[in-house]
Each structure stands twice: as structure tokens, then as C-alpha cells.
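Trainee: No sequence on hand, only this structure:
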């Protein structure tokens, strides 16, 4: 079986293995064979490493966003590496203006405290004033709200499109901004532990991207 797969690479090899597994699984189910020869065969997948954004992509990004909430979302992603999921979950109670801190609550009860830079703190102050001016009676506990979520008594989170669409209009994505921030952090440290706070599931990929000579290849081979 390995000899059959050996000449193929990438998707062609993956597709053939999938077809063979289906075939032998059917044969075994019909008791025409007793052993599946594809059992135990695994493939490694070459996956391109994350790449930083160019200066042209980032230049004047805040000025190209007319609304303060969208500017804040950009800063949370680009400066603090917060994902769309992170941003949607932020609550007013998570903000400590006096200490300049914001608590991010992640899946599994994990809490991560970020220390706000002057830009982000200024944007939060401006957004809070705008939020109160537009919806003074809302009881929605989330930091980011829209006209719809501010009026909904079930207190829903903001929809991902409300974050992604404005950024998309200027050629950016929250996920790409977050990746760029993590890559920038990785340039200054080769310690994955430091990056876990920013990217708890893929820290090693960013270390490899920022320090490729330490690993000898430009690709990360996933198990």
C-alpha cells in the first residue's frame, strides 16, 4: 500500500488514500477481506506558515474606517491580537479604566488580562461615549453592540459580520490583523510560552514563521 501511495504528493495522495479507505472498508464490511491494508497509514500535510501584512495594507487603516466601533475592533485585533470571538465576548464589566486593563474571557473559563495602550484606551473611551449617546437605555452587558443588539432584551453578542464587514471594505480581516500581531511578537521572542496568551493553539507556528532558520524549512509539517 505504501508503494502505491509513494509516487503521489499532496492532495493527490490524500485523495487516493481516502478512496482506498472507503473501498477496503466496504470490502471488509462484506467480509470479502479480513484486514484493511490502509489501517495505520497516516499522512503529513504541508501547510504554509502565516505571513505578515505589508505596510501598504496597514497604512492609514484607522483613517479609512469612519466609525469608532470599527476603529476599536481594528485596534483590538492589530494591537492586542484579539479574535472576533474574543471581541464578541467582551463585557463592560471586563473593562478596568482606572488600571488600563481589559479582561478577555475565553472558552473553558480561561481569563487573559491585556494592558491597554494609549491608542486602544482612547478608542474605548470614545466608543463608550458614543455607545451611551446612541443607546443610553440599553442593558446589554457587552462592550461592543449594534442598534439591533442594544435593543434586544436577550442581550445577544454582536454578530461576527458587524466586525468583519467594515474591515473587509478596506481590504483587511480581523483574523489577518491578529496573525500579523502575533508574528510581530514572535520576531522578538522564540519562546512559544510567551505567545500562548496571544494564540493559545498555534503558538509554535508563529515561532517557526518568525525564526525559520531555527527549523531549516519554510513549511510547518502538521502531524
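Mentor: Okay, I see it. Note that this is a predicted model, so its numbers are computed, not measured.
Trainee: alpha carbons only for contacts and neighbour counts from here, please
Mentor: OK.
Trainee: I'd like to know how many residues surround the residue lying closest to residue 101 once chain neighbours are set aside.
Mentor: Using Cα to Cα, 6 or more residues apart in numbering and skipping the chain neighbours, the partner closest in space to residue 101 is residue 115 (4.6 Å). Residue 115 has 14 neighbours, counted by other Cα atoms under 10 Å.
Trainee: Return the distance of residue 115 relative to residue 85.
Mentor: Distance of residue 115 to residue 85, computed by Cα to Cα, to the nearest Å: 19 Å.
Trainee: And the contacts of stretch 156-168?
Mentor: 65, 70, 73-74, 84-85, 88-89, 140, 142, 144-146, 149, 173-174 (Cα atoms under 8 Å, 6 or more residues apart in numbering).
Trainee: what's the answer for stretch 60-79, then?
Mentor: 82-84, 87, 119-120, 123-124, 126-127, 144, 163, 166-167, 170, 174-175, 177-178, 180-181.
Trainee: from those residues, which would you call buried?
Mentor: Buried subset of the contacts of stretch 60-79 (neighbour count, 16 or more other Cα atoms under 10 Å): 82-84, 87, 120, 123-124, 127, 144, 163, 166-167, 174-175, 177-178, 180-181.
Trainee: Not counting residues beside it along the chain, what's closest to residue 91?
Mentor: Closest residue in space to residue 91, ignoring its immediate chain neighbours: residue 142 at 4.0 Å, by Cα to Cα, 6+ apart.
Trainee: What is the distance between stretch 190-207 and the centre of its chain?
Mentor: Taking the mean of its C-alpha atoms, stretch 190-207 sits 13 Å from the chain's own mean (Cα atoms, centre = their mean, to the nearest Å).
Trainee: Tell me the helix or strand right after the longest helix along the chain.
Mentor: Longest helix of the chain, by residue count under DSSP state H: helix 10-29. Moving toward the C-terminus from helix 10-29, the next helix or strand (DSSP states H and E) is strand 45-48.
Trainee: who's in contact with the residue nearest to residue 91?
Mentor: By Cα under 8 Å, 6+ apart, residue 142 lies in contact with 88, 89, 90, 91, 92, 155, 157.
Trainee: of all the contacts of stretch 156-168, which comes closest to residue 39?
Mentor: residue 85 (37.4 Å; Cα to Cα).
Trainee: structure B:
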């Protein structure tokens, strides 16, 4: 078995205006390879700024399978901090243990933990497949899911500024659909005239019927009246139309739908998220209820429920003892 030196013999950064490919000279089993990797440059520099050419990480290349032509599978390992840390006590990859990997990833969280562990698994899987190590120290270490941050509700001042920015019948209705019914931009743009059942006070959004509250109903009536007066002969059956789409049968663009709220902290997307978070906090952090009301998938509903639970617990901890 050939030795596997745990070191990178150099790197060369070829940049143009701060961007460009990175070439990493890596010693693998005594052979030096130069492999380009556009994604490594900044990360390599961040490990030891000002010390170019030292051990920073590894880029390895698997040889083509027997009987096949062309380059082999390219595996990039940007796990530079881990390899640099292990290069002090160890000389070979086969000396790295499962405990070393666990100790390293305990210092990481969220996306960083996920990405680093995936890269380490890629390196050690390649090394074991090519006979460079006896056992893979990353085996049976679960990558796990991303640790999402707690969703935060909008504050009244943010909502007020968006309401003030809604100065047309169309914009006011669009904002109400996002804030009251958690409708996405594309869903609003795809609404048809027959989705509005005024007699039964219902609006069908993406196949789900929503009861219309008094405010949304009034804003809908105001828009339909404006639409009838502004484009009395249009053949477009979409609920929301503009000067460009009134003479066609196409829907309005996502850009047109969301443009009035651009620059606001309470954008349509944040307003939609806030509505779902408000439901989770008001009715209890029940993912099944959220999935039923808004048509969310299981993971998304769980995220809203977890965020609502965290916010409610935080509010309870901050409550004065006299009110508990």
C-alpha cells in the first residue's frame, strides 16, 4: 500500500479582478497533480491569510475505470481547516480516526457542518476505494438536516410602511392576498376571474378554497370595478391584468405583481411567511393544522411549528413573574 501524505504541496491562484480559477497542487501517494477548482480560492485564503503554498486541503482525482477513456471522477475536498488541523499530529490520512472527525464537526453548525462533513466523506470514500486507508472514519456519521434559524415575525412599523406603499386597487388586493391568505406571487398572478366566488365569499388559490374576510372582499370588489372601467372590452380571464396583458390572454408577470413592495422590509414573500407564522403562533404550533390550511409540505410545516414554539417559549421566559 502506498503512503498517503496528508499535505498539499502548494497552490496557485490565478485571478482576474478578484475572480478566477484555483489550481491546487496535491501530493497523493507520491504523485503530484495540478487540478483546477474554481470554488476553492477564497476558502483557501481564509484559512491562513498571507501564507500561500502551505497545507490547506486536498483535491484528488480518481483514475478512469478500466476500459474507459477520459478523465476520472473529480472529487474536490474543501475541508481545508480539518486537514490543516490533522496535518500537525498525523502524516497520513489512515491515521485519522472517527473520534477526530466527530471532534472536528462538533465545532460546526448548520450549513457549515453539513458542507464540511459531506466533503470529508467524499475524501475518505475516495481514499478507501483506492486502497489508501483501511477504514473510512466518516462512515455511519449522519450528515443530518440543516439547522434553520427561527423565523421572525414582522413588526407593525414594517407592515404599516408596506400598506402605505400600496396605492392602487391592484396593489392593495395583492398585499391583502399575501398578508391574509399567504398567497405566493405566482399564485396571485395565476388567479382567474372564476376563482372568485363572490356569492359564497370564497376565493380559490392554487386549488384551495379560502373564505373571504370583509377587508379582502371589499378590496376584491374595488379591483373588479376598476378593472371593468379601465378595460371594459378585455378578453383576458385572469383576475389581475395590466396595460400589457389586457390585450392578451397572458397572466401578469411575477415582477409586476411584486414590484410595488420592492424596497420594503415587508415584501410580499416576507408578508406571506409572516401570515403562516402568525397562524402557527395563534392556533398553536401544530404542523398538521398548518399543512391543512396552507397546503404546506411536512418539512415546511414543521419548520413553522418549530419557529412558533421557540418564539412562544421566548415570550414566556420574558414575561414578568407576576403575570405568570
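Mentor: Nice, I can see it. Just so you know, these numbers come straight off a predicted model, no measurement behind them.
Trainee: export the contacts of residue 142 of the first structure to CSV and tack on distance to residue 45 of the first structure?
Mentor: Formatted as CSV, the contacts of residue 142 of the first structure follow (distance: Cα to Cα, whole Å):
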residue, distance to residue 45 of the first structure
88, 32
89, 33
90, 35
91, 39
92, 42
155, 42
157, 36
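Trainee: Could you list which of the residues you listed belong to helices?
Mentor: Among the contacts of residue 142 of the first structure, the residues falling in helices (DSSP H) are 88, 89.
Trainee: Can you add neighbour count and distance to residue 198 of the first structure and give the contacts of residue 142 of the first structure back as a markdown table?
Mentor: Shown next, in a markdown table, are the contacts of residue 142 of the first structure (neighbours: other Cα atoms under 10 Å; distance: Cα to Cα, whole Å):
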| residue | neighbour count | distance to residue 198 of the first structure |
| --- | --- | --- |
| 88 | 21 | 16 |
| 89 | 19 | 16 |
| 90 | 20 | 16 |
| 91 | 18 | 19 |
| 92 | 15 | 21 |
| 155 | 16 | 27 |
| 157 | 21 | 22 |
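Trainee: what about the residue of the first structure most remote from its centre, distance to residue 115 of the first structure?
Mentor: Most distant from the centre of the first structure: residue 32, at 46.6 Å, with distances by Cα atoms, centre = their mean. Per Cα to Cα, residue 32 of the first structure is found 64 Å from residue 115 of the first structure.
Trainee: swap in residue 210 of the first structure?
Mentor: Using Cα to Cα, residue 210 of the first structure is found at 24 Å from residue 115 of the first structure.
Trainee: ok so, going back, and of the contacts of residue 142 of the first structure, the nearest to residue 16 of the first structure?
Mentor: Closest to residue 16 of the first structure out of these is residue 88 (41.0 Å), distances taken as Cα to Cα.
Trainee: Contacts only, for the aligned partner of the closest one in the second structure.
Mentor: Taking TM-score structural alignment, the alignment pairs residue 88 of the first structure with residue 189 from the second structure. Residue 189 of the second structure sits next to 238, 239, 240, 251, 252, 253, 254, 257 when contact means Cα under 8 Å, 6+ apart.
Trainee: that's a strand at residue 77 of the first structure, yeah?
Mentor: No. Secondary structure of residue 77 of the first structure (DSSP: H, G, I helix; E, B strand; the rest coil): helix, not part of a strand.
Trainee: Without its sequence neighbours, what residue ends up closest to it?
Mentor: Spatially, and ignoring its direct neighbours in sequence, residue 77 of the first structure is nearest to residue 178 (4.9 Å; Cα to Cα, 6+ apart).
Trainee: and if you look at residue 100 of the first structure?
Mentor: Using Cα to Cα, 6+ apart and skipping the chain neighbours, the partner closest in space to residue 100 of the first structure is residue 116 (5.3 Å).
Trainee: Give me the aligned partner of the one you found over in the second structure.
Mentor: In the second structure, the residue paired with residue 116 of the first structure according to TM-score structural alignment is residue 212.
Trainee: returning to what we had before: report the contact partners of the residue nearest to residue 100 of the first structure.
Mentor: Residue 116 of the first structure sits next to 100, 101, 102 when contact means Cα under 8 Å, 6+ apart.
Trainee: which parts of stretch 9-19 of the first structure are buried?
Mentor: In stretch 9-19 of the first structure, counting by 16+ other Cα under 10 Å, buried: 13, 14, 17.
Trainee: gap between the residue nearest to residue 101 of the first structure and residue 155 of the first structure?
Mentor: Noted for residue 115 of the first structure: a distance of 27 Å to residue 155 of the first structure, by Cα to Cα.
Trainee: before we move on, what about residue 196 of the first structure?
Mentor: Residue 196 of the first structure sits at a distance of 30 Å from residue 155 of the first structure (criterion: Cα to Cα).
Trainee: Ok, residue 11 of the first structure next?
Mentor: Per Cα to Cα, residue 11 of the first structure is found 44 Å from residue 155 of the first structure.
Trainee: does residue 199 of the first structure really touch residue 181, like I thought?
Mentor: No. Between residue 199 of the first structure and residue 181 there is no contact under Cα atoms under 8 Å: 10.2 Å.
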